[in-house]
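Student: need the 3D shape of this:
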Amino acid sequence: MKAIYCTDRGPAADTLFLAEADRPVPGPGKVLVAMKTSGVNPSDVKTRSGAQGPMVADRVMIHNDGAGIIEAVGDGVDGSRVGERVWLYNVNRSADGVKQGTNGTAADYACVPAALAAPLPDQASFETGACLGVPAMTAHRAVLWAGPVAGKTVLVTGGAGAVGHSAIQIAKAMGARVISTVSSDEKAAVARQAGADAIINYRTENLEARITELAGPDGIDHVAEVDLAAHINLYPRTLSFNATVGAYASASDVNPALPFFPLAFRNICLQPVYVYSMSDAAKSDAIRDINALLAEGALTPIVARTFALDDVASAHQAVESGQLIGNAIVTL
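Tutor: All right, here's what the predicted structure looks like:
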């Protein structure tokens, strides 16, 4: 089979190589998936570049997300799963999710623990299936970690991003009123199409004033946060008492200062979100809800561009450019 390997940390064109590999055989508890698509996430790009630590082996098959069809199963896996359409998550990670693993989805076949192959509803394409592991599962946790959001006002920052777009759709489907921030008119249209009730362009509008105006005197109930450092000082002035925050990134400063007492006075509760090491219960909840929303047509991730397997370096470069609105997908 053909597979993409990373052999070093550095630029995509210098470190990613197409190579022949033996087709894996599923051992106990595992399934063999004939891959149709492989998702390229910012975390995949950062790992390859060296931003998240050194190589864990001489060469590593890349990517965490993807979709395909189960072709064979190992001992202990129900044989009826053969032929099942599935989406994969956490493939290129260690068992605890903290470190990179050596296997990935950028290959003709992937052999994974059966639990990492979630059923893909018939209504969803394989391209959509490759958008779920990191973006949609992160969005689910960022929106729902503190419980139901029905009847609440939820702020989704970065609503045109892959995670933010799914967060808007999930929050709306769960009964929330959604306010979203964006940085351009084009991105405003994307967030609005996803279902946001109100949009704030933080480049042209006063963010604090607009949040206060839109949220009303009670403030925001919950935030799905893409840049904690950029917004945490606004929380004591724009969030309600006992508000909650699910923060999955802090791009402007990875070590943000915490205004402890202003947050404590309002009992604002902050949950950092790292999809790879979420609890099994959180993963199961995410898979259940994501699949239900896919089946209803309420969750529709954006595929920005598709790439051939032998052009995977271009896919990484496209993600690194920051210009894509939506997901980059490798087709096999």
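
Student: for the rest of this, base every contact and every neighbour count on C-alpha atoms.
Tutor: Fine.

Student: so L239 touches D221, yeah?
Tutor: Yes: proximity of L239 to D221 meets the contact threshold set by CA atoms under 8 Å, at 6.2 Å.

Student: who has more neighbours out of the two?
Tutor: A direct count of neighbours by other CA atoms under 10 Å for L239 and D221 places L239 higher, at 27 against 23.

Student: output the longest helix belonging to the protein.
Tutor: helix 280-296 (DSSP state H).

Student: quick check: buried residues in that helix?
Tutor: Going by neighbour count (16 or more other CA atoms under 10 Å), the buried part of helix 280-296 is 282-283, 286-287, 289-291, 293-294.

Student: any chance of those in JSON lines, plus distance to H231?
Tutor: Below are these laid out as JSON lines (distance: CA to CA, whole Å):
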{"residue": "A282", "distance to H231": "26"}
{"residue": "K283", "distance to H231": "27"}
{"residue": "A286", "distance to H231": "26"}
{"residue": "I287", "distance to H231": "29"}
{"residue": "D289", "distance to H231": "28"}
{"residue": "I290", "distance to H231": "28"}
{"residue": "N291", "distance to H231": "31"}
{"residue": "L293", "distance to H231": "29"}
{"residue": "L294", "distance to H231": "31"}
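
Student: show me the helices in this structure, by range?
Tutor: 12-15, 42-49, 126-129, 137-144, 162-173, 185-194, 207-215, 228-231, 235-238, 260-265, 280-296, 312-321.

Student: nearest to A3, out of those?
Tutor: Closest to A3 of the helices of the chain is helix 312-321 (CA to CA; 10.5 Å).

Student: if you count contacts, what does that closest one end up packed against?
Tutor: helix 12-15, strand 30-40, helix 42-49, strand 303-308, strand 327-331 (3 or more CA pairs under 8 Å, 6 or more residues apart in numbering; DSSP states H and E).

Student: for A249, which of these is the nearest?
Tutor: helix 42-49 (10.8 Å).

Student: helices or strands next to that closest one in the packing?
Tutor: helix 12-15, helix 312-321.

Student: any idea of the angle the longest one forms with helix 42-49?
Tutor: Same thing as helix 312-321. Between helix 312-321 and helix 42-49, the angle formed by their directions is 110 degrees, by axes from the mean of the first three to the mean of the last three CA atoms, to 10 degrees.

Student: can you list contacts of helix 312-321?
Tutor: 4, 12-13, 16, 40-42, 45, 306-307, 324, 328-330 (CA atoms under 8 Å, 6 or more residues apart in numbering).

Student: redo the helices of the chain as TSV? Include distance to V86.
Tutor: Formatted as TSV, these follow (distance: least, CA to CA, whole Å):
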stretch	distance to V86
helix 12-15	28
helix 42-49	20
helix 126-129	8
helix 137-144	15
helix 162-173	19
helix 185-194	24
helix 207-215	39
helix 228-231	33
helix 235-238	39
helix 260-265	42
helix 280-296	11
helix 312-321	22
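
Student: please give the structure of this sequence too, so both can be compared:
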Amino acid sequence: ATVRSGADAALARAAGAHEVVQYSGCSRDELIRDLRALALGGMDHVVEVAFGANIEADCEVLANDGSIAAYATETATPAIPFWPLVFKNVRIFFLGSDDFPQAAKAAAAESINAMLAGGWPGFRIGKRVSLANIAEAHEYLEQRDGNGRAVVITASGQSP
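Tutor: Take a look at the predicted model:
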């Protein structure tokens, strides 16, 4: 996992990351060096939430036949290093959760709820609110400092 801070590093480790690299304060070349040291043959898969900002570095650390799952980007039309990606036979998957089939969303929610109920530490809950007070969750997310998600308790009264 690549993270911005020590707190994020601790959360990534708790979530099960085998290796964590903190990128704040280091140059792009230092980040690439550190990532290559962890995967000498290159990374098989990158999960990307800043596609446009990171695609060149991703290309440099990916193994041949590697893949990228891109969930977000900071620009609507990011430039990509086409030929370096082609020469490595990289597959890029652009994923928008709004378009996932309802059955896939339900299965993911069930899995996440089961992990949370089992005490998985990789998801920090900062605030729990009832459905009737959902506006409090929005306010918390807009004004909060630090990590932690807002969880809405449903009519069944159950929450992770």
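
Student: what's the most buried one of the helices and strands packed on helix 42-49 of the first structure?
Tutor: helix 312-321 (a mean of 19; mean count of other CA atoms under 10 Å).

Student: surely C59 of the second structure is in contact with W83?
Tutor: No: in this structure, C59 of the second structure is not within contact of W83 by CA under 8 Å, at 10.2 Å.

Student: these two - which one has more neighbours?
Tutor: C59 (24 against 9).

Student: give the equivalent position in the second structure for A247 of the first structure.
Tutor: Applying TM-score structural alignment, one finds that A247 of the first structure aligns to A70 in the second structure.

Student: how deep is the residue nearest to K2 of the first structure when sequence neighbours are not counted tucked in, by neighbour count?
Tutor: Leaving aside its sequence neighbours, K2 of the first structure sits nearest to E20 (CA to CA, 6 or more residues apart in numbering; 4.7 Å). E20 of the first structure has 13 neighbours, counted by other CA under 10 Å.

Student: E20 of the first structure against Y5, yeah?
Tutor: No: here E20 of the first structure lies out of contact with Y5, judged by CA under 8 Å, at a distance of 9.9 Å.

Student: ok, for T306 of the first structure, nearest residue in space, not its chain neighbours?
Tutor: Distances taken as CA to CA, 6+ apart put I329 closest to T306 of the first structure, at 4.7 Å, once the chain neighbours are dropped.

Student: ok, H140 of the first structure - how many residues close by?
Tutor: Neighbours of H140 of the first structure (other CA under 10 Å): 27.

Student: now the one 3 residues further on
Tutor: The number of residues packed around V143 of the first structure, counting by other CA under 10 Å, is 30.

Student: that one pairs with which position in the second structure?
Tutor: Matched to the second structure by TM-score structural alignment, V143 of the first structure sits unpaired.

Student: for the closest residue in space to V143 of the first structure that isn't next to it in sequence, list the residues it contacts.
Tutor: Counting by CA to CA, 6+ apart, V143 of the first structure lies nearest to A224, which is 5.6 Å off, once chain neighbours are set aside. A224 of the first structure is in contact with 139, 142-143, 154-157, 164, 167, 245-248, counting by CA under 8 Å, 6+ apart.

Student: farthest-separated two in those residues?
Tutor: V154 and Y248 (15.2 Å).

Student: compare these two (neighbour count), which wins?
Tutor: Shown here are V154 of the first structure and Y248; by other CA under 10 Å, V154 has more neighbours (30 against 21).

Student: neighbours of the aligned residue in the second structure for S183 of the first structure, how many?
Tutor: Under the alignment defined by TM-score structural alignment, S183 of the first structure corresponds to R4 in the second structure. Residues lying near R4 of the second structure (other CA under 10 Å) number 12.

Student: relative to A72 of the second structure, how far out is the spatially closest residue to N64 of the second structure that is not a sequence neighbour?
Tutor: Closest residue to N64 of the second structure apart from its sequence neighbours, by CA to CA, 6+ apart: K88 at 4.5 Å. Using CA to CA, to the nearest Å, K88 of the second structure is found at 22 Å from A72 of the second structure.

Student: what's the end-to-end length of stretch 196-212 of the first structure?
Tutor: 17 Å.

Student: stretch 57-74 of the second structure too?
Tutor: End-to-end distance (CA to CA), stretch 57-74 of the second structure: 15 Å.

Student: export the helices and strands packed on helix 312-321 of the first structure as CSV, with columns for distance to E213 of the first structure.
Tutor: What follows is these, written out as CSV (distance: least, CA to CA, whole Å):
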stretch, distance to E213 of the first structure
helix 12-15, 45
strand 30-40, 37
helix 42-49, 33
strand 303-308, 33
strand 327-331, 32
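
Student: so who does the counterpart of E208 of the first structure in the second structure touch?
Tutor: Aligned by TM-score structural alignment, E208 of the first structure pairs with I32 of the second structure. Contacts for I32 of the second structure (CA under 8 Å, 6+ apart) come out as 57, 60-61.

Student: ok, 10 Å please
Tutor: 23, 26, 57-58, 60-61 (CA atoms under 10 Å, 6 or more residues apart in numbering).

Student: in PyMOL, select just the buried ones from these.
Tutor: Paste this into PyMOL to select the buried members of the contacts of I32 of the second structure, with burial taken from 16+ other CA under 10 Å:
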select buried, resi 23+58+60+61
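
Student: export the contacts of I32 of the second structure to CSV and tack on distance to A37 of the second structure?
Tutor: Below are the contacts of I32 of the second structure laid out as CSV (distance: CA to CA, whole Å):
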residue, distance to A37 of the second structure
Y23, 14
C26, 15
A57, 14
D58, 14
E60, 13
V61, 10
